[in-house]
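Colleague: need the 3D shape of this:
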Amino acid sequence: MRNFHIALFHRASSTFWHVATTPRTACKHRLSS
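Modeller: Modelled structure (predicted):
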């Protein structure tokens, strides 16, 4: 049960970082091109 909770948290945090960083990199690509 504990491992499931840790995996769920890790998945949520990685998804959060992906969402947080993707628009920033998209803006950088748009500015460079």
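Colleague: from here on, contacts and neighbour counts on C-alpha atoms
Modeller: Fine.
Colleague: can you tell me the SS state at residue 26?
Modeller: When states are read from DSSP: H, G, I helix; E, B strand; the rest coil, the local structure at residue 26 comes out as helix.
Colleague: here's the other one to compare against:
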Amino acid sequence: MAVIVVPNVLRERLGEEGAEALVALLRAVEQEAR
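Modeller: Okay, here's the model as predicted:
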């Protein structure tokens, strides 16, 4: 599994919940690609 780091500027724009949702989405895409 890849380590996903959300940059601070993006985390500030999205908020904590938005950043976590983005990471969840990227993980789901990664799982589908396998």
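Colleague: overall similarity of the pair, as a TM-score.
Modeller: The pair, once superposed, lands on a TM-score of 0.58 when counted by TM-score structural alignment, normalised by the length of the first structure; 20 aligned residues with a CA RMSD of 0.3 Å.
Colleague: counterpart of residue 17 of the first structure in the second structure?
Modeller: Alignment note (TM-score structural alignment): residue 17 of the first structure maps to residue 31 of the second structure.
Colleague: report the separation between the residue positioned nearest the centre of the second structure and residue 32 of the second structure.
Modeller: Centrality entry for the second structure: nearest residue to the mean C-alpha point is residue 23, 1.8 Å, by CA atoms, centre = their mean. Residue 23 of the second structure sits 14 Å away from residue 32 of the second structure, going by CA to CA, to the nearest Å.
Colleague: before we move on, what about residue 9 of the second structure?
Modeller: Looking at residue 9 of the second structure against residue 32 of the second structure, where the rule is CA to CA, the gap reads 28 Å.
Colleague: next: residue 8 of the second structure.
Modeller: Residue 8 of the second structure sits 27 Å away from residue 32 of the second structure, taking CA to CA as the criterion.
Colleague: if you count what's nearby, which of those two comes out ahead?
Modeller: Remark: of residue 8 of the second structure and residue 32, residue 8 carries more neighbours, 11 against 8, as counted by other CA atoms under 10 Å.
Colleague: trace that one over to the first structure, please.
Modeller: Alignment note: residue 8 of the second structure maps to a gap in the first structure; criterion TM-score structural alignment.
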